[in-house]
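need a structure here:
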Amino acid sequence: MPSADGTGGVTVDVRQLKALVTVAEVGSVTRAAELLHLVQPAVTRQIRTLEEELGVLLFERTRQGMRPTDAGSIMVDRARRALNELERARAEVRPHPGAVTGIVTVGLLESTTGLLAEALVTAVARDHPGIELRLMTAYSGHLQQWLDDGDLDLSLLYNLDNTPSLNARPLVRERLWAVAPVSAGLRSDRPVPFAEAADRPLVMPVSGHALRALIDAAASRAGAELRIAVQTNSMPVQKQLVLAGHGWTVLPGVGIAQDLTSGTLSAAPLTDPDVWRSVVLATPRYGRTPPAVEVVAHELVRQIHSAVAHGRWLSAQLPGADSTAETE
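Okay, here's the model as predicted:
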């Protein structure tokens, strides 16, 4: 369909993109109009004009509200990223003499949020108030996908080498621990043989999860068969079910430090075999790295080194530390 400028392309403006994304998020033109401070016919007109320019329907009108079509879902995803990039650009070019400014979206492994999230936000707010932080938490596989898709600027991942699209900087190695109710009496100075832990009912990450892959590989090496009681994709749920007596679980030390300090769970490092994971800082391999992203990456690394040096990251080692432990 010809565009307004006669070039044969499609002309889309920022208002249309905002209307598209907002309607998709709230499922209602009326609610979207309220959030955008527009009248309802204006939002309807922006959506309809965009549909006419693209030659496809972007929404289905259902009893449950406005639902994106397959084409609409693609456009919403792209529009959201375009709006985010525009917002980032505005933040970077806004005049702040001598200050680093911008929006930085950071991916944190769910197990590390208790240790790193507040400390990172506090340090960046104190030293670089012109930087707006956005923290996203998930498991490693999801974070890697978001980083590849351009939704994150940098992210913690684990057991990842450099890829064609990402640089991976090793930050820390840490052991996996058997985690049990306090009544089990597990202790940090008494490692538990993997076969012993595997013989208990286990609350496990779901199959396909990177942590589950580490556990399955260790079970194979130990010649043990896992007694799985329940599977979940949530670390807090794993700990909650262990606390309720549904079995033991396996987690990285960083994810249970607060629970051990408060005495709500007991835990011990796994042995025979020892099971380790390597946490890396992953960043896009190509494209310009904004100064704000460099600043946040430096601060995140500093926070991790400090946590290891002061013993807040359980059974962790920095790269280059001597170790005879078996690694994954």
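
can we go C-alpha only for contacts and neighbour counts from here?
Fine.

what's the next secondary structure element after the longest strand anywhere in the chain?
Ranked by number of residues, the top strand in the chain under DSSP state E is strand 166-180. Per DSSP states H and E, the first helix or strand lying C-terminal to strand 166-180 is strand 192-193.

what lies in contact with that next one?
With contacts defined as Cα atoms under 8 Å, 6 or more residues apart in numbering, strand 192-193 is touched by 178, 268-273.

give the next helix or strand downstream of it.
helix 194-198.

show me what that following helix is packed against.
Secondary-structure packing of helix 194-198 (3 or more Cα pairs under 8 Å, 6 or more residues apart in numbering; DSSP states H and E): helix 210-222.

switch the cut-off to 6 Å
Of the remaining helices and strands, none touches helix 194-198 by 3 or more Cα pairs under 6 Å, 6 or more residues apart in numbering; DSSP states H and E.

please point out which parts of that helix sit buried.
For helix 194-198, the neighbour count (16 or more other Cα atoms under 10 Å) marks 194-195, 197-198 as buried.

if we can go back for a sec, select only the buried ones of the contacts of strand 192-193 in ChimeraX?
Only the buried entries of the contacts of strand 192-193 go into this ChimeraX selection, using 16+ other Cα under 10 Å:
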select :178,268,269,270,271,272,273
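
now intersect the contacts of strand 192-193 with the strands, please.
Among these, the ones falling in strands (DSSP E) are 178, 268-271.

can you put those residues in TSV and add distance to Ala229?
Shown next, in TSV, are the ones in strands among the contacts of strand 192-193 (distance: Cα to Cα, whole Å):
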residue	distance to Ala229
Ala178	15
Ala268	20
Pro269	21
Leu270	19
Thr271	22
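
for the longest strand of the chain, packing partners?
Using 3+ Cα pairs under 6 Å, 6+ apart, strand 166-180 sits against strand 249-252, strand 266-271, strand 276-284, strand 316-317.

got the angle between whatever helix or strand comes next after the third one and strand 276-284?
Later in the chain than strand 276-284, the nearest helix or strand by DSSP H and E is helix 291-309. Relative orientation of helix 291-309 versus strand 276-284 (axes from the mean of the first three to the mean of the last three Cα atoms, to 10 degrees): 170 degrees.

give me the residues contacting helix 291-309.
With Cα atoms under 6 Å, 6 or more residues apart in numbering as the test, helix 291-309 has contacts from 100-102, 104, 313.

strands - which of these land there?
Cross-referencing the contacts of helix 291-309 against strands under DSSP E gives 102, 104.

looking at the contacts of helix 291-309, which is nearest Arg15?
Gly102 (22.4 Å; Cα to Cα).

any idea how far Ile228 is from Val203?
When distance is defined by Cα to Cα, to the nearest Å, Val203 is 6 Å away from Ile228.

which one of those two is surrounded by more residues?
Just comparing Val203 and Ile228: by other Cα atoms under 10 Å the higher neighbour count belongs to Val203, 25 against 17.

please give the structure of this sequence too, so both can be compared:
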Amino acid sequence: MNTVRLRYFLTIAEEKSINRAATVLGIAQPALSRQVRMLEKALGVALFHRTRNGVRLTEDGEKLRTALTGPLRQVELALQNIGSPLAQIERDVVFGLPETTAGMLGALLISRMNSVFPNVRMRVVVHDPHRLVDAMLHSEVDIAVIHGPSPDERLFYTELVSEDLALVGGADSGLSPTVPKNFRDLADLPFVFPSARPGVRDIIKNAALRQQIDIKFRFEVDSLQISKNLIETGVAYGILPLSAFADEMRAGRLTYAPIQDPAIIQHLGLAVRPELNLPREFVVQFGRLVGDETVALIENGSWSATLSPDWRPVPHDRPGSRRW
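This next block holds a predicted model:
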């Protein structure tokens, strides 16, 4: 399959117009239309509905766009880096993830990094947010996804996503995804929270202070799996992003209710430790991989998060910025 045609397809889908896409790509409109027809013929499906105002994706076109967003960028990066100094880097890169995100991104990023940078030995460590920050400042972790905003101005940081936190209970808790709970209703419930700071615990404490209510921190457990097991027994409730208990929810072992008045939102960003001895372009490419995988997970419905409008995989020249 011609990857150039796939890139043409994605550009048209983004611009919603073959004419505008041709301008962006710097090719003639008839030539671009011909490439689209050849792609549709090769796939045996129509990818676009033609309208007076431009084009819109068919159902098959939408499926193709969702499937291509991350993988095509991955192929392009691999082709760009073959024979480049970046592809020849031979060293360990330690990537940190919070426990609530590790299952979502860990294996995907190792696989992607292996194809783009085959000589890099990538190690993934999973810690609570506070320990990740501390490990970065002690040069034990190179790059990490951490809770934002950055708790230390020495780190290069850019926000990646935001995601709603939900009230999580066991199957018999009576919670329903269609019946939101007001934040003030949480005051009567026993909770299990991690002791780590910063993290979800601090987000909840700050919200409780603003609402002038007390939240019962009944149990402190620094293990996501044990926390979920405890919630499943009905002894306690939790407040987690949906991505942290998706498997248990599908199996019917846990359920949840959205939180409102106010909604509780967690921000995650990508951070790079100071004095990282890696080429700047490597860090940029790594950031692009993280961003592309994140976008693909959001668009295919695997991650109920919102990509930050501040996201860009380009580090600034000084730490402490929201963008690195």
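
sorry, back to before: quick check: which of the helices and strands packed on strand 166-180 of structure 1 is nearest to Leu143 of structure 1?
Closest to Leu143 of structure 1 of those is strand 276-284 (Cα to Cα; 9.8 Å).

mean per-residue distance, that closest one versus structure 2.
For strand 276-284 of structure 1, the mean deviation from structure 2 after alignment is 0.9 Å (mean Cα distance after the TM-score superposition for structure 1).

map Asp134 of structure 2 onto structure 1.
Aligned by TM-score structural alignment, Asp134 of structure 2 pairs with Gln145 of structure 1.

give me the mean distance between the one helix or strand its match maps to and structure 2.
Assignment of secondary structure by DSSP H and E places Gln145 of structure 1 within helix 140-148. Its matched residues in structure 2 lie on average 0.7 Å from helix 140-148 of structure 1 after superposition (mean Cα distance after the TM-score superposition for structure 1).

check the mean deviation of the next helix or strand after that helix from structure 2.
Once the chain leaves helix 140-148 of structure 1, the next helix or strand it forms, by DSSP H and E, is strand 154-158. Its aligned residues in structure 2 lie a mean 0.6 Å from strand 154-158 of structure 1 after superposition (mean Cα distance after the TM-score superposition for structure 1).

what comes into contact with strand 154-158 of structure 1?
Residues outside strand 154-158 of structure 1 that contact it (Cα under 6 Å, 6+ apart) are 106-108, 140, 278-283.

can you add neighbour count and distance to Glu92 of structure 1 and give those residues back as JSON lines?
Below are the contacts of strand 154-158 of structure 1 laid out as JSON lines (neighbours: other Cα atoms under 10 Å; distance: Cα to Cα, whole Å):
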{"residue": "Val106", "neighbour count": "23", "distance to Glu92 of structure 1": "17"}
{"residue": "Gly107", "neighbour count": "28", "distance to Glu92 of structure 1": "20"}
{"residue": "Leu108", "neighbour count": "22", "distance to Glu92 of structure 1": "23"}
{"residue": "Ser140", "neighbour count": "23", "distance to Glu92 of structure 1": "29"}
{"residue": "Ser278", "neighbour count": "21", "distance to Glu92 of structure 1": "33"}
{"residue": "Val279", "neighbour count": "21", "distance to Glu92 of structure 1": "30"}
{"residue": "Val280", "neighbour count": "22", "distance to Glu92 of structure 1": "27"}
{"residue": "Leu281", "neighbour count": "22", "distance to Glu92 of structure 1": "23"}
{"residue": "Ala282", "neighbour count": "28", "distance to Glu92 of structure 1": "22"}
{"residue": "Thr283", "neighbour count": "23", "distance to Glu92 of structure 1": "19"}
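
and for Tyr250 of structure 2, the neighbour number?
In this structure residue 250 of structure 2 is Arg, not Tyr. Neighbourhood size, Arg250 of structure 2 [other Cα under 10 Å]: 10.

corresponding residue for it in structure 1?
That one, Arg250 of structure 2, aligns with Thr261 by TM-score structural alignment.

pretty sure that match is in a helix, no?
Yes: using DSSP: H, G, I helix; E, B strand; the rest coil, the secondary structure at Thr261 of structure 1 is a helix.

where's it relative to Ser188 of structure 1, distance?
Computed as Cα to Cα, the Thr261 of structure 1 to Ser188 of structure 1 distance reads 12 Å.

what stretch of structure 2 does the longest strand of structure 1 fall on?
Strand 166-180 of structure 1 maps onto residues 155-169 of structure 2, going by TM-score structural alignment.

buried stuff in that stretch?
Buried-residue list, stretch 155-169 of structure 2, by 16+ other Cα under 10 Å: 155-169.

what do you get for stretch 231-243 of structure 1?
Neighbour-count burial for stretch 231-243 of structure 1 [16+ other Cα under 10 Å]: 234-235, 238-239, 241-243.

number of nearby residues for Leu297 of structure 2?
When neighbours are counted by other Cα under 10 Å, Leu297 of structure 2 comes out with 19.

which residue in structure 1 aligns with it?
Match for Leu297 of structure 2 (TM-score structural alignment): Ala307.

for Ser195 of structure 2, same thing?
Aligned partner of Ser195 of structure 2 by TM-score structural alignment: Val206.

ok, Ile265 of structure 2 - contacts?
By Cα under 6 Å, 6+ apart, the contact set of Ile265 of structure 2 is 163-165.

leaving out sequence neighbours, find the closest residue to it.
Closest residue to Ile265 of structure 2 apart from its sequence neighbours, by Cα to Cα, 6 or more residues apart in numbering: Asp164 at 4.5 Å.

what about the longest helix in structure 2?
Counting by DSSP state H, the longest helix found in structure 2 is helix 59-81.

from Ile256 of structure 1, how far off is the match of Asp134 of structure 2?
Counting by Cα to Cα - Gln145 of structure 1 and Ile256 of structure 1 are separated by 26 Å.

the two - which one has more neighbours?
Per other Cα under 10 Å, whichever of Gln145 of structure 1 and Ile256 has more neighbours is Ile256, with 23 against 12.

ok, now how distant is the more buried one from Asp272 of structure 1?
Counting by Cα to Cα, the gap from Ile256 of structure 1 to Asp272 of structure 1 is 21 Å.

do the same with Ala244 of structure 1
In terms of Cα to Cα, Ala244 of structure 1 sits 28 Å off from Asp272 of structure 1.

one more: Pro170 of structure 1?
Pro170 of structure 1 is 25 Å from Asp272 of structure 1, where distance means Cα to Cα.
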